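**Q** okay, predicted coordinates and the sequence, questions at the end:
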Amino acid sequence: MRNWKDLSLIQQVVIGLLIAVSTFAAPEMMILLDFGGMELAFGFLLVYCKPFIVWAQPKINWVSSQINITKVGFLNSALFQPKVFTTHAVFCSVAMILTGSLVLSVGFFLPALLANGLLV
């Protein structure tokens, strides 16, 4: 582990701000700073945050799996096939030119573009 004096100024500022903010939630950090120094206080700050990390990890994994499912769904949809995309893009552009309203053309034709995998 690197010493406090070996850290760059930005790293010292970030760690110092973390310690300063944590003293509002855990006042015992001030005692750790007095007795053990910055290294001990930062080590105990990591131990203090362990329950939050354990609580947040499944939620982060769930969000990343949902993002991956959505990504795979979009990549496998007909929208990403060049001829389907070109046909729909031309059709939506013509609808935009005829109606003169971006909201109207996108509002009515974008769902058909996105749901094309169900229609084809």
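**A** On my side now, so go ahead.

**Q** from now on I want contacts and neighbour counts done on CA atoms only, so please keep to that.
**A** Fine.

**Q** helix or strand for Leu75, which one?
**A** When secondary structure is defined by DSSP states H and E, Leu75 falls within helix 50-76.

**Q** okay, buried residues for the very next helix or strand once past that helix please.
**A** On the C-terminal side of helix 50-76, the nearest following helix or strand under DSSP H and E is helix 82-99. Applying a neighbour-count criterion of 16 or more other C-alpha atoms under 10 Å, the buried positions in helix 82-99 are 84-85, 88-89, 92-93, 95-96.

**Q** from the contact counts, what lies against helix 82-99?
**A** Packed against helix 82-99, as judged by 3 or more C-alpha pairs under 8 Å, 6 or more residues apart in numbering; DSSP states H and E, are the following elements: helix 102-114.

**Q** who are the packing partners of the helix it packs on?
**A** For helix 102-114, the packing partners by 3+ C-alpha pairs under 8 Å, 6+ apart come out as helix 82-99.

**Q** what's the angle from the helix it packs on to helix 102-114?
**A** Between the axis of helix 82-99 and that of helix 102-114 there is an angle of 160 degrees, by axes from the mean of the first three to the mean of the last three C-alpha atoms, to 10 degrees.

**Q** next one for the comparison:
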Amino acid sequence: MQVKPRAKRRPVGLTSLIDVIFLLLLFFMLASSFTRYQSLDVSSGGQGGGADIKPAYLRIHASEKIDLNGVPMSKAEMAGRFADLTNKENMVIAIWSGPEANVQDVVDVMSAARQSGLRTVLVTGN
């Protein structure tokens, strides 16, 4: 009986594997986001029997063009103007977003309204 000599195995090339792992690592690093997202509590409308109070009307036309009850204001003035509204009991603010306003503008206004103590915030838009 004749024994066949074993064929020498070629070593496994790890260069290709390292390249693939590097590309996967690079992909996941670029595809992931490390920013913290801020949450904003939004509640749905409930049963109502009509509005007893007339809401304050805030219009967001664009990023730096905002008016409250027809009086123009800047984002820096929002906290003070909202504080004046919170002195009135059960004050409601209605936010209207115009066609040139982006979502971040609306979120900024809603956040400032909540921080100043306004309890009811209505949001409407196109």
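**A** Thanks, I have the structure now. All values reported here derive from a predicted model rather than from experimental measurement.

**Q** and the TM-score between these chains?
**A** The TM-score (TM-score structural alignment, normalised by the length of the first structure) is 0.21; 42 aligned residues with a C-alpha RMSD of 4.3 Å.

**Q** still on that earlier bit, the helix holding Leu75 of the first structure: how far from the chain's middle?
**A** For helix 50-76 of the first structure, the distance between its averaged C-alpha position and the chain's averaged C-alpha position is 10 Å (C-alpha atoms, centre = their mean, to the nearest Å).

**Q** which residue ranges of the second structure form strands?
**A** With DSSP state E applied, the second structure shows strands at 56-62, 65-68, 71-73, 92-97, 120-125, listed in chain order.

**Q** buried residues in the helix or strand where Phe35 of the first structure lies, which are they?
**A** Applying DSSP H and E as the criterion places Phe35 of the first structure in helix 28-36. Of the residues in helix 28-36 of the first structure, those with enough neighbours to count as buried (16+ other C-alpha under 10 Å) are 29-30, 32.

**Q** what sits against Val14 of the first structure?
**A** Val14 of the first structure sits next to no residue when contact means C-alpha atoms under 8 Å, 6 or more residues apart in numbering.

**Q** the helix or strand encompassing it: which residues count as buried?
**A** Using DSSP H and E, the secondary-structure element containing Val14 of the first structure is helix 9-25. By neighbour count on 16+ other C-alpha under 10 Å, the buried set for helix 9-25 of the first structure is 15, 19, 22.

**Q** hang on, the second one packs against Leu32?
**A** No. Taking contact to mean C-alpha atoms under 8 Å, the distance of 10.5 Å between Ile19 of the first structure and Leu32 leaves them out of contact.

**Q** overlap in contacts of the two?
**A** Residues touching both Ile19 of the first structure and Leu32 by C-alpha under 8 Å, 6+ apart: Ala41.

**Q** residue boundaries of the helices in the second structure?
**A** If DSSP state H is used as the criterion, the helices of the second structure fall at 15-31, 78-86, 103-115.

**Q** got the angle for the helix holding Leu75 of the first structure vs helix 102-114?
**A** 90 degrees.

**Q** could you say what helices and strands helix 50-76 of the first structure packs with?
**A** Helix 50-76 of the first structure sits against no helix or strand, with contacts defined as 3+ C-alpha pairs under 8 Å, 6+ apart.

**Q** TSV for the buried residues of helix 28-36 of the first structure, including distance to Ala56 of the first structure?
**A** Converted to TSV, the buried residues of helix 28-36 of the first structure look like this (distance: C-alpha to C-alpha, whole Å):
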residue	distance to Ala56 of the first structure
Met29	23
Met30	26
Leu32	26
